[in-house]
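Visitor: Have a look; sequence and predicted model below, questions after that.
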Amino acid sequence: MTRIIAGRAGGQRLKSVPGSATRPTTDRVKESLFARLDAWGMCDGARVLDLFAGSGALGLEAASRGAATVTLVERAGPAARVCRENAATLATSCPDTHITTVQSSVGGYLGRAPFHRWDLVLADPPYPLENDELARTLSLLRGRLGPGGVVVVERSARTEEPAWPAGLRRFEVSDHGETRLWYLEADTEGDADDAAVAE
């Protein structure tokens, strides 16, 4: 069982996805990640997208810390069901957060979803996912981050840094044992292109 670390639902236990196909983020990594995000003011009132959601633990942690909306995207049926069950568990503690679970591949969702801008995108792809495929998937986020928006990608510390797609650049990285967190933001060129489109 995993749990919510802090916030309105702090201490609440969450269901885990049965089997070994899903790799949950450890409490230690979550604590470090969300301490950093809280210091940056990233959660309160945020529009959050949790990609490769698994049990939904990362997105639901953001909900507990005051996110306005959380969208959990998970392709596997059993994991999507666990996302819905965990979201229902948090409903009482986080009544002001709108939580949605979408059963879909990440690329499929981003390719067809109505245009949204997200403040925080959490991506914990399966470790076997190749860096090239990850970069293609993340390229679909171009122009879809709100002002000051951040993308956090969780990978194995043994994995080489991906070639990040145009429109995103790494600004920070942190290691936690076998886990590495990459922090991305919209790059200046991408922002300029988006502004031109908006005009």
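Guide: It's in.

Visitor: CA only for contacts and neighbour counts going forward, please
Guide: Fine.

Visitor: what's the spacing between stretch 46-65 and its chain's center?
Guide: Centroid separation for stretch 46-65 versus its chain: 6 Å, with Cα atoms, centre = their mean, to the nearest Å.

Visitor: How about stretch 74-83?
Guide: 15 Å.

Visitor: next, the one to line up against it:
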Amino acid sequence: MSRIIAGAAGGTTLVSVPGSLTRPTTDRVKEALFSRLDAFEVIADARVLDLYAGSGSLGVESASRGAKSVDLVEFDGKASEVCQRNADLVNTVAQQKVVSVHRSKVESFLDRTQPGVLWDLVFLDPPYPLDEPALAVVLAKLLPHLAEGAVVVVERSSRAPEPSWPDGLERFAERKYGETKLWFAEPGVEAGPEDASDQAAEPEGS
């Protein structure tokens, strides 16, 4: 059972997507991820985009922690309904509409997004059947909508290769948590020498 870990709605139990339609981020991985994002100082007042949102867990966690706005994009009907229920939980606590749900394919959503609409923090947790070339297309479509200093987080199986980043989007860190691997990228920044120390696997017991 997933929950919101911290922030205004911390401790709130989230609605889960029934069956095996999605692959939810575990609370252990989510806690480690948001600890890093807090260190990057990218959550407060951020405009957040959660692609392949599933239950919307990452997006609503961001809203609870002070994001200005959150867009959840999910195509599956049952999953998008769960996204809406979880969005309503956070919006009720915030007493305003912080989280919006878009039932759409990710590619179509990005194609429809107007020029000048920018996000500060983007999560992508695509289903495993999405192959690497298809993921590369999505990343290329996303690039024009990244604000200066934006952070992009791609969650994949630890057995999957590194995403093919489009020109203008650079990986600056990666972390492994058991069977899950997180890739962190940002626009227009060269990867630095500190990356060598930022690629270790997270201990299983942490």
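Guide: Yep, it's here. A quick note: this is a predicted structure, and the numbers were derived from the prediction, not measured.

Visitor: TM between them?
Guide: Here the TM-score for the pair of chains, by TM-score structural alignment, normalised by the length of structure 1, is 0.91; 189 aligned residues with a Cα RMSD of 1.3 Å.

Visitor: Leaving out the residues flanking it, which one is nearest to Gly59 of structure 1?
Guide: Distance criterion Cα to Cα, 6 or more residues apart in numbering; nearest residue to Gly59 of structure 1, sequence neighbours excluded, is Asp50 at 5.3 Å.

Visitor: just the strands in structure 2 please.
Guide: 47-51, 69-74, 99-103, 119-124, 146-157, 169-177, 180-187 (DSSP state E).

Visitor: Deepest in the core, which of those strands is it.
Guide: Using mean count of other Cα atoms under 10 Å, the stretch among these with the largest mean neighbour count is strand 47-51, at a mean of 26.

Visitor: helices or strands next to it in the packing?
Guide: helix 57-64, strand 69-74, strand 119-124 (3 or more Cα pairs under 8 Å, 6 or more residues apart in numbering; DSSP states H and E).

Visitor: run the last query once more with 7 Å
Guide: If you count contacts as 3 or more Cα pairs under 7 Å, 6 or more residues apart in numbering; DSSP states H and E, strand 47-51 of structure 2 packs onto strand 69-74, strand 119-124.

Visitor: Excluding sequence neighbours, find me the nearest residue to the aligned residue in structure 1 for Thr22 of structure 2.
Guide: Aligned counterpart of Thr22 of structure 2 in structure 1: Thr22 (TM-score structural alignment). Leaving aside its chain neighbours, Thr22 of structure 1 sits nearest to Gly54 (6.2 Å; criterion: Cα to Cα, 6+ apart).

Visitor: Based on its surroundings, how many neighbours for Glu41 of structure 2?
Guide: By the measure other Cα atoms under 10 Å, the count of residues near Glu41 of structure 2 is 11.

Visitor: wait, I meant Arg23 of structure 2
Guide: 14.

Visitor: just to revisit the earlier point, of the strands of structure 2, give the one that comes closest to Ala32 of structure 2.
Guide: Ala32 of structure 2 lies closest to strand 169-177 among those, at 8.9 Å (Cα to Cα).

Visitor: That closest one vs structure 1, average distance?
Guide: On superposition with structure 1, the mean distance recorded for strand 169-177 of structure 2 (mean Cα distance after the TM-score superposition for structure 1) is 0.5 Å.

Visitor: which strands and helices sit next to that strand?
Guide: strand 180-187.

Visitor: switch to 10 Å and redo it
Guide: When contacts are defined as 3 or more Cα pairs under 10 Å, 6 or more residues apart in numbering; DSSP states H and E, strand 169-177 of structure 2 packs onto helix 27-40, helix 132-142, strand 146-157, strand 180-187.

Visitor: mind checking which of those is nearest Ala87 of structure 2?
Guide: helix 27-40 (17.4 Å).

Visitor: Have a look at how far, on average, the closest one is from structure 1.
Guide: Helix 27-40 of structure 2 sits 0.6 Å off on average (mean Cα distance after the TM-score superposition for structure 1).

Visitor: what helices or strands is that helix leaning on?
Guide: helix 57-64, strand 146-157, strand 169-177, strand 180-187.

Visitor: and Arg159 of structure 2, how many neighbours?
Guide: The burial count for Arg159 of structure 2: 9, using other Cα under 10 Å.

Visitor: is it true that it touches Leu182?
Guide: No. Contact criterion Cα atoms under 10 Å: Arg159 of structure 2 and Leu182 do not qualify, at 11.6 Å.
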